[in-house]
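[1] make a model of this:
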Amino acid sequence: MTDKLDDVWASRDFPVLVAAARILDRGDGPVSAAPLVQATSLSEQEVFSAFDALTPSYLTGEVYESLGGRGDVFFAGITERGRRAVGLWPSGEGVDALVDALRKAEDTTDDPEEKTLLRRAAGAVGSVSRDIMVDVVAAVVSRQSGLG
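    So this is what the prediction gives:
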């Protein structure tokens, strides 16, 4: 059987992630299912399913059981991955693009000295921790856009 399940990221999980992140980032958390149902127009069951899909990778939280079954869910925090997905933190894509651009520039130049410098630059950028490079790229973009 090769049938795939429907993609629920755009229709269910991401809207719940964005709504929860907005509330948590304001400091109004933890967030139960009810405000997320209201913010997303999804059903309570869809929010519970999104909770299962988003924790612990994107959000942290707890399930509170009631005697009659599932009680409620509470989103308590946003992980690094969650912050990057909703745009609260810069993604690492800029770092990867910089390394790729340096490698492409190395491939297109005929000057041996320039090739060596570009190779070293790509190696240096690639060897620095992702978090540090994201901070550096964000600072450069901020400064060049007049925000820093």
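[2] all contacts plus neighbour counts: C-alpha atoms, from now on.
    OK.
[3] report the buried residues of stretch 108-118.
    Lys115, Leu118 (16 or more other C-alpha atoms under 10 Å).
[4] what comes into contact with that stretch?
    Leu102, Arg103, Ala105, Glu106, Asp107 (C-alpha atoms under 8 Å, 6 or more residues apart in numbering).
[5] where's the second one, which helix or strand?
    The one in question is Arg103. Arg103 belongs to helix 93-108 when assigned by DSSP states H and E.
[6] need the next SSE after that helix, C-terminal direction.
    Downstream of helix 93-108, the next assigned helix or strand under DSSP H and E is helix 112-127.
[7] angle of whatever helix or strand comes next after that next one against helix 93-108?
    As assigned by DSSP H and E, the chain's next helix or strand after helix 112-127 is helix 130-144. Put simply, helix 130-144 runs at 90 degrees to helix 93-108, going by axes from the mean of the first three to the mean of the last three C-alpha atoms, to 10 degrees.
[8] okay, buried residues for helix 130-144 please.
    Arg130, Met133, Val134, Asp135, Val137, Ala138.
[9] which neighbouring elements make contact with it?
    Where contact means 3 or more C-alpha pairs under 8 Å, 6 or more residues apart in numbering; DSSP states H and E, helix 130-144 is packed against helix 93-108.
[10] also this sequence, please, to line up against the first:
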Amino acid sequence: MVNPTWEERDLPVLKAIVELYEESGGRKDRAGDIQKRTGFDEETVQKALRALKPANPPYVTSMKEMSGGFIVFVGAPTPEARRAVGLWPTADGLADNLIMAMSQAADQEPDEEKRGRLKTAASWFGNAGRNVLVDVTAAVINRQISGGA
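    Have a look, this model is predicted:
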């Protein structure tokens, strides 16, 4: 039986990659630095790096391998990596926050008519309209990331 590795191995390694990249100001990270950051042994870090390498979407821009497949350097984390470790927003997360904010606004609205409209909107977006809201927030995120106007 294959053990799931995302939460216990791959995500902590990816988080270390993002943190080290941010702290270094953008240099390539050494596998040894990732090992120190995670506290994992060399074999565990190498397995995680190999698992992250062919990912689609990709989590890093590049990896430098030595002969025998030993990964020594890891390039910049991608937007997908930043979202995976919780540093950048996801469409689902933003949609959930907006629905929660609508519900809270409805609870605090003194005007009964406005409160009813807010509750109706929050209910619709929380159910049937959630996919629409996720699509809209995804479009906004993608536009901001790509630098669109």
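[11] mind checking the TM-score on these two?
    Remark: TM-score between the superposed chains equals 0.61 [TM-score structural alignment, normalised by the length of the first structure]; 120 aligned residues with a C-alpha RMSD of 3.6 Å.
[12] returning to that earlier point: and of the buried residues of helix 130-144 of the first structure, the nearest to Phe14 of the first structure?
    Each of the buried residues of helix 130-144 of the first structure was checked against Phe14 of the first structure using C-alpha to C-alpha; the closest is Val134, at 22.7 Å.
[13] what's near enough to touch the spatially closest residue to that closest one that is not a sequence neighbour?
    Leaving aside its chain neighbours, Val134 of the first structure sits nearest to Gly92 (5.8 Å; criterion: C-alpha to C-alpha, 6 or more residues apart in numbering). Contacts for Gly92 of the first structure (C-alpha under 8 Å, 6+ apart) come out as Arg130, Asp131, Val134.
[14] likewise Glu8 of the second structure?
    Residues near Glu8 of the second structure by C-alpha under 8 Å, 6+ apart: none.
[15] ok, now how distant is it from Glu19 of the second structure?
    The spacing between Glu8 of the second structure and Glu19 of the second structure, counted by C-alpha to C-alpha, to the nearest Å, is 17 Å.
[16] secondary structure element for Pro90 of the first structure?
    Pro90 of the first structure belongs to no helix or strand, assigned by DSSP H and E.
[17] now do the SS call for the nearest residue to it once chain neighbours are set aside.
    Leaving aside its chain neighbours, Pro90 of the first structure sits nearest to Arg84 (5.8 Å; criterion: C-alpha to C-alpha, 6+ apart). Put simply, Arg84 of the first structure is helix when judged by DSSP: H, G, I helix; E, B strand; the rest coil.
[18] against Asp135 of the first structure, how distant is the residue nearest to Ala85 of the first structure when sequence neighbours are not counted?
    With C-alpha to C-alpha, 6+ apart as the criterion, Ala85 of the first structure has its nearest non-adjacent residue at 7.6 Å, and that residue is Ser91. Taking C-alpha to C-alpha as the measure, Ser91 of the first structure falls 10 Å from Asp135 of the first structure.
[19] what do you get for Val18 of the first structure?
    Counting by C-alpha to C-alpha, the gap from Val18 of the first structure to Asp135 of the first structure is 23 Å.
[20] return the residue of the second structure aligned against the residue nearest to Val134 of the first structure.
    When the second structure is aligned by TM-score structural alignment, Gly92 of the first structure is paired with Ala91.
[21] same check on Asp13 of the first structure?
    Alignment note: Asp13 of the first structure maps to Asp10 in the second structure; criterion TM-score structural alignment.
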